[in-house]
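In: Give me a 3D structure for the following:
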Amino acid sequence: MFVSVKISRISIARNKIEFLPDSVAVEVFLKVFVNGKPYVTFLASPSMLKELIIGNLLSEGIISGLEEIEEIRIDNSKANVEILKNGETKEKLSGILPLYCTEGEINKLEKMTKGFRIESDFKIEAKALIESFKELHRKMSVFRITGCTHGAALANEEGKIVALAEDLGRHNAVDKVVGYAALKGLDLKSHALLTTGRVTPLLVLKAATVGIPVVCSSSAATLSSIRLAKAFNITLAGFVRGNRINIYANPQRITLSGQAEI
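Out: Okay, here's the model as predicted:
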């Protein structure tokens, strides 16, 4: 399925009307069933759908590894997933975070997860991180022609991108790279997560659930996401643009050349 299509548009500029071709992003609704029960309906870009499903099951804490998936069948707008039945299907971790988070909800989450910390020796140089974002933006081919997608990627200690995905939704893009990493056998504890979308509490929770130690965005981070990153011992950075980085939590994993840590 195409991720973008050509259409015609009316352009008005400098008091002049023109009829021009344009490229717009395509979206699909994908209804997912787990063990025969409705699980989630994605509004997503029609690429890497298997990776999207796997990554979401992992980042939501429904499964802890690929070995728990018995079968995935995707047929147009419907997907059926069979997972090992260890008692009841695990409750979605994100269920404790409503769509609009309040301070009380974040306080509750911090108490529930007290003592849970990401332990990782992963480090990345600031220069390598900056270059990895430049590479991410260069490789976002759908965004380049439509201006309509978010990007997510995984970068190793050298700043090399080893997984990349685009999607209409920033969380979908993250789930896609998590699913790709699982299929390729990549260790998420040894990589940084890059995203072009703002960092939300849910995104930090997803990273914590799969053990990602560094979350970086070329956009902003919310106060609640910073609080959670500090609680989970996740390094959180935002506004990675040009030659700058804003670090909001646990800076020890982002290093400067010739220095052990910040």
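In: alpha carbons only for contacts and neighbour counts from here, please
Out: Fine.
In: tell me the contacts of the residue lying closest to residue 234 once chain neighbours are set aside?
Out: Nearest non-adjacent residue to residue 234, counting by Cα to Cα, 6 or more residues apart in numbering: residue 213, 5.0 Å away. Residue 213 is in contact with 118-120, 122, 189-192, 207, 233-235, counting by Cα atoms under 8 Å, 6 or more residues apart in numbering.
In: Show me which of the residues you listed are buried.
Out: Buried members of these, counted by 16 or more other Cα atoms under 10 Å: 118, 120, 122, 189-192, 207, 233-235.
In: got those residues as a markdown table, with secondary structure and distance to residue 154 columns?
Out: As requested, the buried ones among the contacts of residue 213 are arranged in a markdown table below (DSSP: H, G, I helix; E, B strand; the rest coil; distance: Cα to Cα, whole Å):
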| residue | secondary structure | distance to residue 154 |
| --- | --- | --- |
| 118 | coil | 17 |
| 120 | coil | 15 |
| 122 | coil | 13 |
| 189 | helix | 11 |
| 190 | helix | 9 |
| 191 | coil | 6 |
| 192 | strand | 6 |
| 207 | helix | 12 |
| 233 | coil | 18 |
| 234 | coil | 15 |
| 235 | strand | 14 |
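In: And the contacts of residue 213, which is closest to residue 55?
Out: Among the contacts of residue 213, residue 207 lies closest to residue 55 (Cα to Cα), at 10.8 Å.
In: neighbours around residue 70, how many?
Out: Applying other Cα atoms under 10 Å, we find 10 residues neighbouring residue 70.
In: For it, give its distance to residue 59.
Out: Distance, residue 70 to residue 59, by Cα to Cα, to the nearest Å: 18 Å.
In: for residue 80, same thing?
Out: Here residue 80 is placed at a distance of 18 Å from residue 59 (Cα to Cα).
In: which one of those two has more residues nearby?
Out: Between residue 80 and residue 59, counted using other Cα under 10 Å, residue 59 has the larger neighbour count: 27 against 20.
In: and the helix or strand harbouring residue 246, which residues are buried?
Out: Taking DSSP states H and E as the criterion, residue 246 maps to strand 244-249. Within strand 244-249, the residues scored as buried using 16+ other Cα under 10 Å are 245-249.
In: Strands of this structure, residue ranges please.
Out: Under the criterion DSSP state E, the chain contains strands at 4-13, 16-25, 28-34, 37-44, 69-75, 78-83, 124-125, 150-155, 161-167, 192-195, 214-217, 235-241, 244-249, 254-255.
In: distance of the spatially most central residue of the chain from residue 252?
Out: The residue lying closest to the centre of the chain (Cα atoms, centre = their mean) is residue 174, at 1.8 Å. Residue 174 sits 23 Å away from residue 252, going by Cα to Cα.
In: Another sequence for comparison is provided below:
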Amino acid sequence: MYSDQLVCPAHVPRGSPEGRVDAIAAMVTTRTAVQAPVERRTALFVNGQAWLTAQTTPHDLADWAVGRLCGEGLIAGPEEIAHLAVDEAGPCVHAVLPRVRTPAPPAPVAPGPRVAEAQLLRWMQEMLAQAPLYRATGGMHVAMAVRADSGEQIVREDIGRHQAVDKVLGAARLAGWPPAQVVVLTSGRISAEMCARVARFGAPVCASRTAATDEAWALATRLGMDLVGYVRTAASLIVYTTGNRVARRIEP
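Out: The predicted structure follows:
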């Protein structure tokens, strides 16, 4: 993960808020024209030293950096970042941290809101409806953070399922959302690593359109999270672990 030999690779245009069409590359195969998602090696520098690289879709990189730094436990929140700069010619992100925390295991999550299964299904559909790159290419992941108390939503896309979740968690941190009110949804499989990042954020519910791994299941159980999979239909939905937040219906 750590290296001091990383350099910023070739320039990648910044995504457009109108639909980020520059995150899709037009390609011609031997048979037909297709659209492919853009993938770039992206470096994150901490205090002038290369800390990690990841394959990303190079937009919303400030959100990604904040989400990753918080998710790995190096900072508790964006207020601990003295300076953050996105180098679009990289793509790279440079973060200045007056204090770098020693990562600790994620703590148990707060009680949080109660959520009906039908609401999770609606949110999953709303997430997919706000994912133009996912629809255009079929090769992207999408994640969404929802404030259960207000209904506000943040949606981000990336070629990597972890990066998409990092982006929504970072954006929610930057927006100052109360973690205990946040529900996280993803199009991708929930791994133990993703579960830990969501837990460090403090979101008590994490739901996927697909599955969760056994280690994610075990970690969520220890942390008191509600982990939900196959959020496609009422029949397919699986509540792997429960902190009694997700219910078939919520009585008034």
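In: TM-score for the pair, please.
Out: The TM-score (TM-score structural alignment, normalised by the length of structure 2) is 0.85; 229 aligned residues with a Cα RMSD of 1.8 Å.
In: Name the single longest helix found in structure 2.
Out: Secondary structure of structure 2 per DSSP state H: the longest helix is helix 161-175.
In: what is the orientation angle of that one with strand 141-147?
Out: Going by axes from the mean of the first three to the mean of the last three Cα atoms, to 10 degrees, helix 161-175 of structure 2 is angled at 30 degrees with respect to strand 141-147.
In: what comes up buried for helix 161-175 of structure 2?
Out: Neighbour counts over helix 161-175 of structure 2 (16+ other Cα under 10 Å) mark 161-174 as buried.
In: try stretch 122-130 of structure 2
Out: Quick answer for stretch 122-130 of structure 2 (16+ other Cα under 10 Å): 123-124, 127-128, 130.
In: In helices only, show me those residues.
Out: 123-124, 127-128.
In: With distance to residue 157 of structure 2 as extra columns, can I get those residues in a markdown table?
Out: Shown next, in a markdown table, are those (distance: Cα to Cα, whole Å):
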| residue | distance to residue 157 of structure 2 |
| --- | --- |
| 123 | 16 |
| 124 | 14 |
| 127 | 10 |
| 128 | 10 |
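In: and which of these is nearest residue 44 of structure 2?
Out: residue 127 (27.3 Å).
In: quick one: contacts for that closest one?
Out: Counted by Cα under 8 Å, 6+ apart, residue 127 of structure 2 has contacts 142-144, 155, 185.
In: Map it onto structure 1.
Out: Under the alignment defined by TM-score structural alignment, residue 127 of structure 2 corresponds to residue 136 in structure 1.
In: And for residue 40 of structure 2?
Out: The alignment partner of residue 40 of structure 2 in structure 1, by TM-score structural alignment, is residue 28.
In: Contact partners for its match?
Out: 42-46, 77.
In: Residue 81 of structure 1 versus that one, what's the distance?
Out: Taking Cα to Cα, one finds residue 28 of structure 1 at 18 Å from residue 81 of structure 1.
In: Which residue, other than its chain neighbours, is closest to residue 35 of structure 1?
Out: residue 82 (4.9 Å).
In: residues touching that neighbour, list them.
Out: Counting by Cα under 8 Å, 6+ apart, residue 82 of structure 1 makes contact with 34-36, 69-72.
In: any idea how far it lies from residue 199 of structure 1?
Out: Counting by Cα to Cα - residue 82 of structure 1 and residue 199 of structure 1 are separated by 31 Å.
In: One more: residue 60 of structure 1?
Out: 16 Å.
In: and the two? which has more neighbours close in?
Out: More neighbours surround residue 199 than the other of residue 60 of structure 1 and residue 199, with 26 against 22 (other Cα under 10 Å).
In: so what's the more buried one closest to, chain neighbours aside?
Out: In space, residue 199 of structure 1 is closest to residue 221, 4.5 Å off (Cα to Cα, 6+ apart).
In: which position in structure 2 aligns with the one you found?
Out: By TM-score structural alignment, residue 221 of structure 1 lines up with residue 212.
In: circling back: tell me how many other residues surround the residue nearest to residue 199 of structure 1.
Out: Neighbour count for residue 221 of structure 1, taken as other Cα under 10 Å: 23.
In: repeat for residue 37 of structure 1
Out: By the criterion of other Cα under 10 Å, residue 37 of structure 1 has 11 neighbours.
In: Same check on the one 10 residues further on?
Out: The number of residues packed near residue 47 of structure 1 is 17, by other Cα under 10 Å.
In: now the one 10 residues further on
Out: Residue 57 of structure 1: 24 surrounding residues under other Cα under 10 Å.
In: Repeat that for residue 188 of structure 2.
Out: Residue 188 of structure 2 is flanked by 22 other residues according to other Cα under 10 Å.
In: Skipping adjacent residues, who's closest to it in space?
Out: With Cα to Cα, 6+ apart as the criterion, residue 188 of structure 2 has its nearest non-adjacent residue at 5.5 Å, and that residue is residue 161.
In: Identify the residues contacting that neighbour.
Out: 141-143, 186-189 are the contacts of residue 161 of structure 2 under Cα under 8 Å, 6+ apart.
In: Would you format these as TSV with distance to residue 100 of structure 2 included?
Out: As requested, the contacts of residue 161 of structure 2 are exported to TSV (distance: Cα to Cα, whole Å):
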residue	distance to residue 100 of structure 2
141	30
142	29
143	27
186	29
187	31
188	30
189	30
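In: Contacts only, for residue 8 of structure 1.
Out: Contact analysis of residue 8 of structure 1 by Cα under 8 Å, 6+ apart lists 19-22.
In: Keep only these that stay in contact in structure 2.
Out: With both residues aligned by TM-score structural alignment, their matches' Cα atoms under 8 Å, the contacts of those that structure 2 also has are 20-22.
In: which one of the residues you listed has the most neighbours?
Out: Neighbour max across these (other Cα under 10 Å) = residue 22, 14 neighbours.
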